[in-house]
Each structure stands twice: as structure tokens, then as C-alpha cells.
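Undergrad: Next comes the sequence, and after it the predicted model I'd like to discuss.
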Amino acid sequence: MRQASSFEKIQVCARLIQQADPRQSKLFYSCFAVYTALVLFEPFGMRAFLNRWGDGTESMLSAIGFLTAIMLLRQLFGTVELLARTRLQDALPPLYERKLAENMQRLSLEQAEDAGVQDLLFKSKRLNLAKAGVNAYSVLCDALSLAVILVLVLVFGNGLAAGMVLLFTAWGVYAQTVQTKRTADLVRAQGSEQRLLDRLFRLGIERESHMEIRVLSANDFLRKRWKQHMNMLVEALASRERQAAWRTTPPVLVYFFLQALLAAFVGWGVIREGGTAGDFVFLFTLVNLFGDLATGFSGKLNVLIRDARMAEDLWQFLNLPAGLRPKAVTQPLPEKNAVVSLRNISYRYPNADRAALQEIDLTIYEGETLAIVGEMGSGKSTLVKVLAGLLPVETGEVVWNAETVALGATFPVTSVFQDFNRFHMTVQENIGLGHLADLQNKERMKKLLQDLGLPHDLEFLQKQLGTEFGGEDLSGGQWQRVAIARALLKPHRLVTFDEPTAALDPKAEVELIELFLRLAENQAKLIVTHRLAAVKKADRSVVMERGRIVEIGTHEQLMSRDSRYRDLFESQASWYAEEVPR
């Protein structure tokens, strides 16, 4: 993907800032501009005051009034600018996070899981857009102020000294800018390592990892690993900063020397030209103001350069082309009771050595229970993702029966995945996410909970889940039943059960699968598992190996011959065989 131009980076950031709070953004920009201009007017007020010293009461009062008005207006606009900036900084982070989340949802599942995209998202999240916008505008105002001050010094003071200070200021700013760009590029290149460091940090604080880490006594190992990566990153940055310090120190020292020299030149020039004390104070104030602004401008410019590098990542992330999203195809199928037919399906994950699915031909029928079995990595979960419309196929097509399926905005598939979400919401909201139109349909939810053997009163529906937020927690089995209720709430013609019981013991798994089959009795069902004892009641079993369907048939048919299914079943059966004492 091409790099963004400076204008494009400014445009994307300015648009987000404007969208956060249009009124406050306009108020901030206008008040900051007026405030900056009033700072430049203060030396004129001091000059008028000193030059009219002793000219009479009326003249003195006029000068005092002018100076006082400038100072009061500067204070007023500075206060309004500060309030507008604070409100803008409060309004922008939620909008910024929402934009990042919306863009991630726009991408395909392949893109969302890509490490490069994850790096772009991580680096985009590190950009403090509110502070970056304020700093960028401040750099612009400071640059204009420095230009105005230089013109005033050239007109009213010594042009040679002003030119020398300008030369060495530009030298210092340029040297520091080059080093800052190199440092910013280094920080940007460290994105993957920074994401790994963040992940190691989260392992130490997230609830999900606490128990296992403590049982394994892995705290010291993870802490050492975190420290190792942190030291590596810090050392690289420190080395770069040391280089920058050595290269930027000479022009900075020369600049401070010339600034002192310029003050002497100003005094000498005023005396030579027969100027007044007001003229001297006016020029001396401008010189000092120039020095302060130049120092601040250099620091702000360095921050701007680093922000611009992160803005490049933001632009890249927001302008990622949306990946190919599968489209559901409907047409009449030869078998009237067929729900969906997979025709010569193949799929390969990006950068994978081999295809995850190869030449899959399979038809699923109304009311049928189909079991997909096989060893890990055989393509079972990938097949579910293809059916659910999460992954696009490379070859072949997924065809839904036009005579029995009415397609809506999403594929007519609902799923219970192995890594199902545990939303920190109420039970009602956890289930209602399955079909938002039924979010307030408490009676239907109560019926689902009752069928699943969970409490089904209003109090349970309104229970807040998630101990991290002051709620309650459920057992693993209860969470799985809530996930099943959520899946069954969604309108569907096919329901998939993708190893959500992998953490249960075999007996509990069989019981939960039997419950699932009873609830979806008249619907097409697909069960994915590597435990074959749980699928004996399936109408058909499909055995997958290295992305291919190698066997298909009923449990009895596959067990009656020398088959891969039989080998797997007998191998697993031996695990649970009890030794009978003699």
C-alpha cells in the first residue's frame, strides 16, 4: 500500500477532530489564533507605555489602557481556548476508538486476523489524536509568530544579528528534526515488539491468565521475558537518543550564545539610533519572545514528526481495502430437503503452506445431524467458518436451497464456537445479542433458559455478569448454555456446534450435545468434535484429514469396515476402558 502524503495525514486527523465536536474544535482553533496574535501585541503595548512615560496623565492613561486591554484579552481568549481544548480532548477518544472498531468490522476475517493489520491497529491506538491536533496547530501558530517577530526585529532592530540567529536556529531545528525522524522510524518499526510487550504485560494483569500463571509459578519467567523485551526496545531508543543529543548540542549552544549577543546588539543599535527606553524594551522583549518560541517550536516540531509517523499508520489502517466478503448464493437444489450444498470447495489461509480445505463436496439436509470429526488441523473449524460466511472460498461455491431458505442480511447460520464470548453484560443482553430484534423478548429467553436447565426467572435474566465490573460469574457449563441460548435465538436454517464442550469431561460433553440435539431437533445441525463418543447419535459422520473428506457414513457403516473413523473411535475408546479387577 502506498504511503500517505502530508496533506492526506492532516486531512484524516482534522476530519476526526472536527467530527468529535465541531463547535469546540472551531472555538479552540479561533481562540488559539487570537491568543497567539495578542502575545505579539504585548511588546507594542509596553513600548507605548514606556515612550509616553512623563508625557502627561492623559497620555499615560491611554498607554496603560492599551496595555491592560491586550493583557486582559489575552487572558480571556487563553481561558476560552483552554476550556474548548479540554472538551475537545474529552470528546475525541470515544469517537477515535469507535472509528477504529468500525474499520476493523469493515475488514474481512482474514484481514482482521492478519499480523500486519493487528500491528497497524496497535500503532494507531497509540496515537493521542487530541494532543496531536493541538500540537500541530500550535506548531503552525508558532511558525507564523516567529516569522512576524523576525520581520519586526529586521524593521526596528539590527538585521545582521537577526539573520545570524535565524541561521543557527534553522540549523538546530534541522539537526533535531533529522534525528527525530530516525527515532520515529525506529519506534514505528518496533510495532510488533511493542505489541508483544503489551501482550506480556496483559498476561500479568488479566483475570483469565491469573490462575494458570500462579499454579505454574510462571510469574518470574514472564517478568524476565517482559524485562528482556523492554530492555531491548529501550536500549535501541537510548542509542538513537544519544546520537541525537551529540548532533544537536552544538547548534543549540551556538544559538544561546547568539541570543545573548543579539540582546547586546539590540542595546547598541537603540543607543546608536537615538532610540528610547521603550524602543529598547520593545526589541529586547521581541528577542526573548523569539528565543522562547524557537525553543518551544523545536520541541513541538519533534512531537509533530513522531505524531506524523503514527498518523501514517492511522491513514494506512483506515484506508485498508476491504477484503473479499463471501456472498450467499441461492438456487433450487435437486434434493428438495437439502438446506445447503458445498460444491468443490477449497480454501487456503494467507501465507499457509497447504490448503485448509481441498475439493470439499457435501450436502446438508433438513433436520439432519451431521458430525464432522478428525484430528486437530484437519480443517473442521475452517469448514464451519466457510459455512457461516466468515471466509471466502478460493474455488467452488456454497449454495443454499432457494426453495427452503430466505436469505437476509447475514448467512442463515448460527454457531456456538469453542472460544465463545463471555460478555460482561446482563444475562438478557448476553442472549439478546443473538438476535437484537428479540432483545426485549423475555418470554422467549425464559423458555430457552428453561430448556437448557438454567434458572429462567426475571432475576436471573437481569443478573450482571463479570466479576471485574462488580457482577457475578457463572460456571463453565452455565456459560456454555448461555452461549447456546444466544445462538438459538438467531433465525437460522443451520446451527453449528464447533467444539464448545472441549473443556468438559466426556460424560458432560455427551450430555450437553444431547441437550443441544433435542433443542434443535427439526433443524439442520452440524457438530464438530474430535471426541467420537459424542457423535454416535449423528445421522452421518464426516471424517476429515488434511483438509479433505476421506470418509462419510453412519456410525454403524463406518464401524463395520476397516476405516479411519473406526481407528479413531477404538483408539479413543481405549482411553476410557476400565480395568475390571479379578
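TA: Happy to help now that I have it. Numbers count the residues shown, from 1 in each chain.
Undergrad: Going by C-alpha atoms from here, please, whenever you check contacts or count neighbours.
TA: OK.
Undergrad: Nearest residue to L92 in space, ignoring adjacent ones along the chain?
TA: Nearest in space to L92, with sequence neighbours left out and distances taken as Cα to Cα, 6 or more residues apart in numbering, is A20 at 5.1 Å.
Undergrad: and what of A388?
TA: V413 (5.5 Å).
Undergrad: so who does that neighbour touch?
TA: L387, A388, H492, R493, L494, V495, T496 (Cα atoms under 8 Å, 6 or more residues apart in numbering).
Undergrad: Please tell me how far the lengthiest helix in the chain is from the chain's geometric centre.
TA: For the chain, the helix with the greatest residue count under DSSP state H is helix 219-272. Counting by Cα atoms, centre = their mean, to the nearest Å, helix 219-272 is centred 32 Å from the centre of its parent chain.
Undergrad: Could you do stretch 55-62 as well?
TA: Put simply, stretch 55-62 sits 62 Å off its chain's centre (Cα atoms, centre = their mean).
Undergrad: hmm, back to that, can I get the contacts of V413 in JSON lines including secondary structure?
TA: Output for these, formatted as JSON lines (DSSP: H, G, I helix; E, B strand; the rest coil):
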{"residue": "L387", "secondary structure": "helix"}
{"residue": "A388", "secondary structure": "coil"}
{"residue": "H492", "secondary structure": "coil"}
{"residue": "R493", "secondary structure": "coil"}
{"residue": "L494", "secondary structure": "strand"}
{"residue": "V495", "secondary structure": "strand"}
{"residue": "T496", "secondary structure": "strand"}
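Undergrad: for comparison:
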Amino acid sequence: MKKEDAELEDISLSNILRSIQYWPRVFRILWETHKAYLLIIAVINILQGLTPVVALLTTTQLINSVAKSHQQGTFEAIGWAFAIYVVLGLFSQCLALVENYLNPLFERLLTNRINILIMEKSIQLSLSAFEDSDIQDQLQRARQETSYRPYQIFSSIFTLGTSFITLFSTVALIVAWNAWVAVLLILIPVSSFVSFLRLGKEEFILNYKRAPRQREAWYLGFLLTKDSTFKEVKLFQLGTYLKARYEELFQGFYKEDKRLIRKRSLTSVSFEIFYQMVIGAIILLILWTAYVGQLLVGNVVGMIQATNLTHGTSQGIVQGILSLCQHNLYMKNLFAYLDLEQKSVASLPPSSAEFDVSGIESIEFRNVTFQYPGRGVPALRDISFTLRRGETIAIVGKNGSGKTTLLKCITQLYDDFQGDILINGISIRTINIEELRKKIGVVFQDFVHYEMDVRHNIGFGDIDSINQDDELLQAASQAGIQEMVEELPQKLETRLGLWFEEGHQLSGGQWQRIAIARAFMRKADLYILDEPSSYLDPEAEKDVFDKFYNLVKGKLGIFITHRYSSVSFADKIIVMDQGRIVEQGSHRELMKEDGIYAGLYHLQASSFVMNEDENDA
């Protein structure tokens, strides 16, 4: 049985009721959201709980006053009762106005607070954890209800408080007339509690298991609506196919929801018919009691209102408890994500690091092995090499040989490796990682296109210098795009991409140079480029590598490439195959060995010669 299936099997009725354990954490989140709003809303709900009973008593007194005034020939008693009735109505309206003003504001603040908590946890996650599909499902479950579940818990708690105050007050009035009627009115809604609780459990399990398919539906929508995927979807004529798959998923969701809604509706109607029959019998008893002279006319009206109010309030309390338990189950999803085990989070938080690094003088891999979760074959196997200040290393090899994985270990995006990585002779596991990353400038193969202005696209490399135009332009110059930036409509303030208004789209090569400028913006000791020329023409590639070699003089440089024309200038070349280092040395040394590197170099060189011969022919 899968872990999640076992967890779902454990969702018994008693466990649902025990979900009250999350209330302290929920209240803490509510308190941290806005203390003043929370207190004001709480006071309003207490007053609103008392208002219906006071209104009922006032109405009873008003009607009885009319009867007595007619007998006594005076209007004074009616005047006082009427004045209280009007003031109470105005007071209730004022409470409702204040609540209607504060509730939407608090809801927005609360939703934002939950989103911030989810973002903070995501920032803490290691890359290997974030790439785990199970954790992605947890994130989906945490986020899917964020827009309204937390507020529903807040609303349900206060609504329940208001309802309990009203219920106790009306029950006290009815008990004074007939205690058995009060007991019956309270027990009626309880009879439906178990049935609706089972339906709530069924709905939760349905949505829990649906998370992977919901992510797929979101992804299909993304493919059909984003500019980054539009070209291939259009040219390969994928639109109809992807839309059909999306509709298939939706129809599956719809059928599941329809079945559950039908079951809930039938249950509600059945119980409501029964309720109304019992209420009718109680009202008939009230009328009979009045007929035999044991109740005044005003008391008859009051008792009928109290009966209906008790029935409605007790039924609302049962539904409120059911909703709250169901909301708590969804909050369990949120807290499950926020409470991910430490092994899923970057292993050493900055506050617990033993050493800070003022600069990177050397990097040494000692027998490093890394394996992706769920895979039988390690991505890196027994990797050992040393890079010292003033040196540049080129890493080459076939696709899937572990080159990018190695870089992710250096940058501690992957930190659950075996062996050790030493920075200046100190284990990377004891170093403040946040401080270390400030010394690293990196361009990954799948670099980000930030749909923001040029200032942010480059300035994200050193956020503290984002407003230093001279530094931004210097980084742009080092990446060979200063002239391009200065020719843009608003220069550094020009928004890039097409997602937003007045966006300026760049070519693939220009986007790549923007990413390179972002890395060069960092005041780093180590610069890492992962396939930095994949979008560049040969002339632009040579320009980028010339600038890179000039930038890393006296520093440390690592780059990955499949183009061997730029490799020969590196101080050391590492050749990887199936996660291992199979060769390492300078270009001259590896060519003399006549091994894998020499073979790949000659193969690529021969393709250039063949192309030249074909062009000459």
C-alpha cells in the first residue's frame, strides 16, 4: 500500500474530530495576521450572538404590551418596547456594517499570510526536495485551498461562537416553558452529524487523490496559454490534442463532484423533511398550549420564533462543526507542507554554520557520489578533483554524464551527497551556505527569462547593487550587450518578454547574454557557466568566452560546453562519462593520451572540415 493511501485509510471519524489539534496553530496565524481586526471581529460576533435573543424578547414584550395597552387604555408601555425594538435594529445594522467592512480586509491579509508561509518554506527547500513529485503534490494540496480555506476556518470559528451564544440563550427561554422540547430541538440536527461527517471525509479523500491530476490539468493549461510554448504547440498542431486531454481531466473531476453533490443533496433533503415535520408538531403544541390559556399571544409568537431559531441555530452549529473539521483536514495538508522533515530542507541553515568564507581560494571534491531519489544508478560516482584560484576548468562529456549535477553539488543545490566537498580545505557542510553563494556567479543551461525590466534581469545577480547603473552597464558590457541595452526604448527600465504591457522580446541569444550579465554582476570568486553558448553564433560564442577568461583571471572558473573550440584555453579539462571522471588534464595532455577527449575533439573538428569542403564544392 502506498504511503498516501495508508494516510487516507487513517482518516477515521475520530481522527477528523481530533483535527481540533490544529486550532492553536490556526489561531496563532490569525493573531499574527492582524491583532486589532481579529479582536474587533471577535467582539462583534459575541454581540451578534446575543442580538437575536434580545430581539426575540423585545418582540414578545412589544406584542404583549399592545394587548395590555388595549386593556389599560395607555400607550406608554408600547412606546418603550417600540423604542427598544428600533434601537436594537439600528445596533444590529451597525454591527453588520463594521463586520462587512473588516471581514474582506482580514480575508485578504490572511490569504497573503498563508501564501507567505508557503513561499518561505519553498525558499528553504533543497533542489532535490523541490524536484520530488511527492513534495510537489504536497505543495499542490497546500496551495489549492489557500485562497479561501484559512478564512473559512476563521469565519467558521466565529460563526460557531455566535451560534452557541444564541443557542444557549434561546434554549434557556424554551426550557422555562418545556424542557423536553428544548432537548428534542437540540437532538434533531445531531442525528445528521455522522452522515455529513462521512461525506466530508469522502470529499477530502477525493481531493487528496486528485492532486496529481490537478497538476496535470494546470500544466496543460500552461502549455496552451503561455508564449514560451506557443510556437511548438502551433507548429506541431498540438492545441486540439492538449485541449481534449484537459477536457478529459475536467470531465473526470466533474463526474466525481456530481456524484458527491448528489449524495449530499439527497441527505440534506431527507433530514430537512424530517426536521420540518418535528418543528410542525412543536408549533402545534405551542398553539394548543395558548388555546388552553397557558400562554399569552406575545409569548406564542416568541416561542414559535425561539423554536425556529433554536432549530436553525443548532442545525447551523452541526454544519459549522462539520465544515470546521473538513477545513481542518485541508489545513493538515498545509501544515504537512510547512512541517516537512529537515531532510527535505537545505541541510545546514545559515544560523547553524560554523564557518563563513571571506573568499574562495580552492575547491576540492573528495570521492563525491550523488544519487537522485528513486533512481538505482548514481548520477555522480566517486568524483575527485581540485580547482585553485587562478585556474579555469572545462567539463565535457556526453549528455547525461553528470556535468550539470556536479555544478549543482558545488552550489549546494544538491546537498545530500556522499563524500565531501572542501572549500579552502573546510568541509562545505560546515560552511555558511548563504555566504558561500554570494561568492558564486552562475548561468545554468535552463536559465530564467525574468519577465521584468533589464535592471532586474541583470541586477538580480547582486540585489544590493540593483540601483547602481554603472555596475549594471559594466556587467552588460562584460556580457557583450551594453550597446543592445542602450538601444532599448527605455534602456535599463525596458521590460523584457511579452507577458506584460510594453514588453520587449529578445532573441534566444540575447536572453542568454542577459543571463550571463546577471552572473557577471555578482562580485564573485567563482564563476560557473553551463552551456553558455547554446543560443550563440560562433562569433558571439568566441566573444563571450574571451570576456569570461578575462573576467576569471585571478579567480576560479568552471564551464560546461559541447563545443570544443573554446575548451583548449582552459587550465584543466575534465571528461565525464556515466557519472565518472574518465579523463582530466590540459588540452595538450589529453590530446597526447589520444583517449575519449581526443576522439570527440577530432570528431567535431572533422565535421567542420567536411562542411568547409562541401561549401567549397
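TA: Nice, I can see it. Please read all numbers here as calculations on a predicted model, not as lab measurements.
Undergrad: TM-score of the superposed pair?
TA: The TM-score (TM-score structural alignment, normalised by the length of the first structure) is 0.91; 576 aligned residues with a Cα RMSD of 2.9 Å.
Undergrad: And the residue nearest to A388 of the first structure, what's its match in the second structure?
TA: V413 of the first structure maps onto I440 in the second structure when the alignment is built from TM-score structural alignment.
Undergrad: Could you do E366 of the first structure as well?
TA: Mapped onto the second structure by TM-score structural alignment, E366 of the first structure lines up with R389.
Undergrad: if I look at K123 of the first structure, how far off is G191 of the first structure?
TA: According to Cα to Cα, to the nearest Å, K123 of the first structure stands 6 Å off from G191 of the first structure.
Undergrad: Mean deviation, stretch 63-71 of the first structure versus the second structure?
TA: Its aligned residues in the second structure lie a mean 1.5 Å from stretch 63-71 of the first structure after superposition (mean Cα distance after the TM-score superposition for the first structure).
Undergrad: now that stretch, how far from the chain's geometric center?
TA: Computed by Cα atoms, centre = their mean, the chain-centroid distance of stretch 63-71 of the first structure equals 50 Å.
Undergrad: What span of the second structure is that stretch aligned with?
TA: With TM-score structural alignment applied, stretch 63-71 of the first structure matches the range 81-89 in the second structure.
Undergrad: who's in contact with Q214 of the second structure?
TA: By Cα under 8 Å, 6+ apart, no residues touch Q214 of the second structure.
Undergrad: cool, and I458 of the second structure?
TA: Neighbour list for I458 of the second structure: I466, L472, A475, A476, I514, A515, A517, R518, A519, M521 [criterion: Cα under 8 Å, 6+ apart].
Undergrad: Helices - which of these land there?
TA: Using DSSP H, the subset of the contacts of I458 of the second structure located in helices is L472, A475, A476, I514, A515, A517, R518, A519, M521.
Undergrad: which residue lines up with the second one in the first structure?
TA: In other words, A475 of the second structure. Aligning on TM-score structural alignment places A475 of the second structure opposite L448 in the first structure.
Undergrad: Give me the neighbour count for its match.
TA: Per other Cα atoms under 10 Å, the neighbour tally for L448 of the first structure reads 22.
Undergrad: Same check on the one 3 residues further on?
TA: The burial metric for D451 of the first structure, expressed as a neighbour count using other Cα under 10 Å, is 17.
Undergrad: just to revisit the earlier point, how about residues contacting the match of stretch 63-71 of the first structure?
TA: Identification of contacts with stretch 81-89 of the second structure by Cα under 8 Å, 6+ apart yields T51, A55, T58, T59, Q61, L62, S65.
Undergrad: Relative to E614 of the second structure, which of those residues is nearest.
TA: Using Cα to Cα, T51 comes nearest to E614 of the second structure of the contacts of stretch 81-89 of the second structure, at 93.1 Å.
Undergrad: isn't that closest one right next to L95, touching?
TA: No: contact criterion Cα atoms under 8 Å: T51 of the second structure and L95 do not qualify, at 10.1 Å.
Undergrad: R85 of the first structure: what's it in contact with?
TA: Residues counted as contacts of R85 of the first structure (Cα under 8 Å, 6+ apart) are Q24, S25, F28, V134.
Undergrad: what's near enough to touch the residue nearest the centre of the first structure?
TA: Nearest to the geometric centre of the first structure sits L121, at 4.4 Å (Cα atoms, centre = their mean). By Cα under 8 Å, 6+ apart, the contact list for L121 of the first structure reads L100, D313, L314, F317.
Undergrad: Could you pull out the buried residues of stretch 580-591 of the second structure?
TA: R580, I581, E583, Q584, G585, S586, H587, L590, M591 (16 or more other Cα atoms under 10 Å).
Undergrad: which residues touch A175 of the first structure?
TA: Contact analysis of A175 of the first structure by Cα under 8 Å, 6+ apart lists R247, T248.
Undergrad: Next one: S563 of the first structure from F201 of the first structure, what distance?
TA: Distance of S563 of the first structure to F201 of the first structure, given as Cα to Cα: 48 Å.
Undergrad: again, but for V173 of the first structure
TA: The gap separating V173 of the first structure from F201 of the first structure is 37 Å, by Cα to Cα.
Undergrad: Looking only at neighbour counts, state which of these two leads.
TA: Applying other Cα under 10 Å to V173 of the first structure and F201 shows that V173 carries more neighbours, namely 20 against 14.
Undergrad: corresponding residue for the more buried one in the second structure?
TA: Aligned counterpart of V173 of the first structure in the second structure: F193 (TM-score structural alignment).
Undergrad: What distance do you get for the aligned residue in the first structure for N308 of the second structure to A143 of the first structure?
TA: In the first structure, the residue paired with N308 of the second structure according to TM-score structural alignment is N288. Computed as Cα to Cα, the N288 of the first structure to A143 of the first structure distance reads 16 Å.
Undergrad: what about L295 of the second structure, which SS state?
TA: Classified using three-state DSSP, L295 of the second structure is coil.
Undergrad: How many residues are close by the nearest residue to it once chain neighbours are set aside?
TA: Of all residues not flanking L295 of the second structure in the chain, T289 sits nearest, at 6.4 Å (Cα to Cα, 6+ apart). Close neighbours of T289 of the second structure, defined as other Cα under 10 Å, add up to 14.
Undergrad: ok, back up a step: tell me which of the contacts of L121 of the first structure is nearest to E578 of the first structure?
TA: E578 of the first structure lies nearest to L100 out of those, by Cα to Cα, at 54.7 Å.
Undergrad: Run through the residues that contact Y255 of the first structure.
TA: Residues near Y255 of the first structure by Cα under 8 Å, 6+ apart: V165, F168, T169, G172.
Undergrad: mind redoing it with 10 Å?
TA: Y255 of the first structure makes contact with M164, V165, L166, L167, F168, T169, A170, W171, G172, T249, L261, G291 under the criterion Cα atoms under 10 Å, 6 or more residues apart in numbering.
Undergrad: Same check on H562 of the second structure?
TA: So H562 of the second structure contacts I395, V396, G397, K398, N399, E531, S533, S534, L600, Y601, Q604 (Cα under 10 Å, 6+ apart).
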